[in-house]
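Participant: Pasted the sequence and its predicted model underneath.
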Amino acid sequence: MIITAAQVLLIIVRWVFHLVPLTKGYIPEPGRFLRTLLTLTFHGDKLKKLEFLTEYYFYYGLFKFDAKIYIFNPKLAQHAIYKLEKGAEHYLENSPLKNTFLGSSQKSPETRRAIASLFRKTSIEERAAIMISDIQKMCTIFKKDPKGIVNVTQWTLRMALDIVGHVLLELDLNGLEKKQEKMISSMLTILHRCYAMGEISSDSKEFSDANEEFDAITQRVLEEALSIDNVTIKGKRLVNSLHDACGFSEAKDNMKLFLMAGTETTASTIPVVMYLLVKYPHIQEELRQEAEELLESLVADPTTPLPKTESVLTEVLRLYPIAPFISRQNYEPVTLGDVNLKQHADVIIFTWGIHRSPHYWDKAKEFVPFRFLNTSKTSGNMFIPFGAGSRVCIGQHLAWLELRLAVAMLLYQFKFEHAQETPELNFVVDWAHAVVHPDKDMIFKITPTQNDPITLS
């Protein structure tokens, strides 16, 4: 690896800075010289700049960059999470998720309470058979591919959409049958082309058209879901709970959140897992052996532990947290530790920096697949891939079970290998919605195993 002059200067500047006495209560901010070095080294990659500054300002536990205060000291981060208000609404000005409860703790707390029971761990596990059926449908499609080359990103997006439809809405969205291509196209235009890749702006006609398309589709989905009388899920359905709590318009807005967040995070995580398992085939084989041993039990009881698979998934969420930060705001002056924050400070709890800090984790920047095999999930360190506090991700149990089932079932039925089309793993960030994406679709070569397809009794 060639080290540039700018990188050498960054190393020297970091070493010199750590000789400077610590000033308590001070929020450091990079000056013009350091910013120039960061640009020369990392160009426009803001995530890498912030990661460097996390180490550079480690002893302060926070820093200011582009008018935002980034916190990565675990104690300060916990104080900020619990003392400050949810602060995403000012990032979502043109987003279709602006009017959902994603934006603010002041927005529709009664709506969140009304649907909370549907997202409890036990409630989600009761619907595991539905997930298994959708995942198996995707696996069946994979086996029909004549070339054995599959776009895991695109298919997991469709699979996740079907799971959201079946598990949350009791509705057949038929994503795997390619009957929601307009919905998927509008979602990708908004979330990927605009917010993550920056190919179009939020005031462009393409964005406006996609936004209108997605709004119209969501309205039709909600109307169809509300018209269904046969209920198989215990208790009140999600759509009815939403509608009763906040009315049709707000229910439609929050439906957008479930459709987008419930699909894109899965379609961002599973391809990263598979990329790493292709890179480390011996780890893939160990997880396949675990799946062969335990999958029958898992299908019968979704609470069945998959120790190695769960360790790998936990490590992926540590090394590449799909939600790289948590936003907070203070509506009046507040003190965090020794730091005094002025009113309306723009605070970011920098999950990416916390999870990847060499001060908190051994081999912090490396993929250590069985790091969590014989330890607790956090191993004594702060681990918050789904956020924390009262505003923790409401769909975390759905996401975790879906990941466990999907990875185990895919490895049980296929061997994944590098293909000519497989890209390198690089990330882009949707700073408005706080999501990290691989910058390209993950495409792999697959070979079916000799294992029989999964069947439900």
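Facilitator: Nice, thanks for sending it over. Residues are numbered from 1 along each chain as shown.

Participant: Please make it C-alpha for all contacts and neighbour counts, starting now.
Facilitator: OK.

Participant: what about stretch 191-201, how long is it end to end?
Facilitator: 11 Å (Cα to Cα, to the nearest Å).

Participant: all strands of the stretch 1-150 of the chain, in order?
Facilitator: For the stretch 1-150 of the chain, the strands defined by DSSP state E, counting those that start in this stretch cover 62-65, 68-71, 85-86, 149-151.

Participant: cool, the stretch 301-450 of the chain as well?
Facilitator: Counting by DSSP E, counting those that start in this stretch, the strands of the stretch 301-450 of the chain are 326-329, 334-336, 339-341, 346-349, 414-417, 427-430, 435-438, 443-448.

Participant: so residue 116 sits right up against residue 396, yeah?
Facilitator: No. In this structure residue 116 lies outside contact range of residue 396 using Cα atoms under 8 Å: 11.7 Å.

Participant: Below is an additional structure, to be compared with the one above:
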Amino acid sequence: MVRAVPAIVRAPHLFLAEVTRRHGPVAAIPLPRTPVLVLADPDGVRRVLVENARGYGKATIQYSALATVTGPGLLAGDGEVWKQHRRTVQPAFHHGSLEDVAAHAVHAARGLVAEADALPPGTPLEVLGATSRAGLEVVGHTLAAADLSGDAPLLVEAVGRALELVVRRAASPVPAAWPTPARRRLAREVAVIDEVCARIVATRRARPLEDPRDVVGLMLAAGMDDRQVRDELVTFVVAGHETVASSLTWTLDLLARAPSVLARVHAELAGALGGREPGWDDLGKLPLLRAVVDESLRLYPPAWVVTRQALADDVVAGVAVPAGTLVIVCTWGLHRDPALWEAPEEFRPDRFLDAPRPAAGSYVPFGAGPRLCIGRDLALVEEVLVLATLLCERTVRPAGPAPRVDALVTLRPRGGLPLHVERLAPSAS
């Protein structure tokens, strides 16, 4: 393990995948004090996340680090308070609310197209930044039923910087309580987050709260205090903005490097839309594009690792797991296991069209069980319609070699991702 430290710091997703490749899908890591189990076994994943979900808590290093920024919100929280908060905000993610999300996703995608069109000819678009900006409108209306274009960028940038500092601190041997420069920078970023959130909450509180459909309105109407609202607001910026931007970025990169798949997507869009913009009613007419998103989430799951702590003794995939064990579900490795997936490193959207659905526990880009991501359906609607709006009259091609992966809070392309975004030739549209 001492020799492995550089590899863990450099590419933790690859290290965990290598552990299960070499030692099997249920592998113990020899660390002092806390037993650690790395899990890439579908039945074991179901046991921990679904069948015995109550037997596992989130008091882990991963979520404690995230809570430094998000507070004990839905992402990092646990217990009865988590259940109450989830019930409170659930209506913002009901099926009836998703039609509004669809309209905002299309509008946000128009801005992404306009941003690409405004570039000088031959200049690639920095996709990660563009998808992040495109998602701000959807996040704003889902969170606070408002255009947050003034505050959202400041909030997102501060959250991003804070999370980067948290990830670095988690990998550092220096005790977290020491007053290091990084810790002071983190405190400054959290202060900015608090200030912006207070402004957003105050603005929303000043507007009517009768029958709200947005997250902040629902929380205020339920009587949650400003600190609780702040924590959930930051949580949804992380879970609803950072993850979608990451997934859209990788999906566009995969399509740009798979021209045959991209041509089929263009043909599907031409047949389903006939040159017009997509909308809510078109989601069911785009099975290939949905399969592209599913396959992208397999290869690049934003939540590339999920951790739990055993609250009591258990048995997982035939292995005794004592109370206190840290269980690490390596989604990256699970989704690329050759025992579960044919040609696992290849981008093959058809595996989500032609074959039976993946076996339970083998495909968990949004988690599973009672802690299944509350925004799963929202994210899928947003991603499919952003891609459909962009690609109905545009195409993408690489502007350089395939990027390396940085496994931070989400999976990010190291150094960003430039892609050429160009108008489709008339014969291809």
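Facilitator: Looks like it arrived, so ask away. Bear in mind that the values here come from a model prediction, so they are computed numbers and not experimental data.

Participant: Report the TM-score for the pair.
Facilitator: For this chain pair, the superposition-based TM-score is 0.85 by TM-score structural alignment, normalised by the length of structure 2; 406 aligned residues with a Cα RMSD of 2.8 Å.

Participant: of residue 116 and residue 396 of structure 1, who's got more company?
Facilitator: A count of neighbours by other Cα atoms under 10 Å puts residue 396 above the other of residue 116 of structure 1 and residue 396, at 17 against 14.

Participant: before we move on, back to that, out of the strands of the stretch 1-150 of structure 1, flag the one nearest residue 267 of structure 1.
Facilitator: strand 149-151 (10.8 Å; Cα to Cα).

Participant: distance from the closest one to structure 2 after superposition?
Facilitator: Strand 149-151 of structure 1: mean distance to aligned residues in structure 2 after superposition is 1.6 Å, counting by mean Cα distance after the TM-score superposition for structure 1.

Participant: what range in structure 2 does the very next helix or strand once past that strand sit on?
Facilitator: Counting by DSSP states H and E, the next helix or strand C-terminal to strand 149-151 of structure 1 is helix 152-163. Mapped onto structure 2 using TM-score structural alignment, helix 152-163 of structure 1 spans residues 127-138.

Participant: neighbouring contacts of that stretch?
Facilitator: With Cα atoms under 8 Å, 6 or more residues apart in numbering as the test, stretch 127-138 of structure 2 has contacts from 101, 104-105, 108-109, 111-112, 115, 147-149, 152-153, 241-242, 244-246, 248-249, 416-419.

Participant: Would you show me how to pick out the buried ones of the residues you listed in ChimeraX?
Facilitator: Command for ChimeraX that selects the buried part of the contacts of stretch 127-138 of structure 2, burial taken from 16 or more other Cα atoms under 10 Å:
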select :101,104,105,108,109,111,112,147,148,152,241,242,244,245,246,248,249,417,418,419
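
Participant: circling back: so which of the strands of the stretch 301-450 of structure 1 gets nearest residue 276 of structure 1?
Facilitator: Here strand 414-417 is closest among the strands of the stretch 301-450 of structure 1 (Cα to Cα), at 10.4 Å.

Participant: what stretch of structure 2 does that closest one fall on?
Facilitator: So strand 414-417 of structure 1 sits over residues 394-397 in structure 2, by TM-score structural alignment.

Participant: Tell me who's in contact with residue 23 of structure 2.
Facilitator: Contact analysis of residue 23 of structure 2 by Cα under 8 Å, 6+ apart lists nothing.

Participant: how close does it get to residue 38 of structure 2?
Facilitator: Distance from residue 23 of structure 2 to residue 38 of structure 2, by Cα to Cα: 10 Å.

Participant: which position in structure 2 aligns with residue 362 of structure 1?
Facilitator: For residue 362 of structure 1, the aligned position in structure 2 is residue 342, judged by TM-score structural alignment.

Participant: which residue is nearest the middle of structure 2?
Facilitator: Nearest to the geometric centre of structure 2 sits residue 243, at 2.5 Å (Cα atoms, centre = their mean).

Participant: what does that residue align to in structure 1?
Facilitator: Aligned partner of residue 243 of structure 2 by TM-score structural alignment: residue 265.

Participant: and the angle for the host helix or strand of its match with strand 443-448?
Facilitator: Element membership for residue 265 of structure 1, per DSSP H and E: helix 238-279. Between the axes of helix 238-279 of structure 1 and strand 443-448, defined by axes from the mean of the first three to the mean of the last three Cα atoms, to 10 degrees, the angle is 90 degrees.

Participant: check contacts around residue 413 of structure 2.
Facilitator: Counted by Cα under 8 Å, 6+ apart, residue 413 of structure 2 has contacts 250, 403-406.

Participant: These: which two are farthest apart?
Facilitator: 250 and 406 (12.2 Å).

Participant: Looking at those two, which is more packed in?
Facilitator: Legend: neighbour count by other Cα under 10 Å for residue 250 of structure 2 and residue 406, higher for residue 250 (25 against 16).
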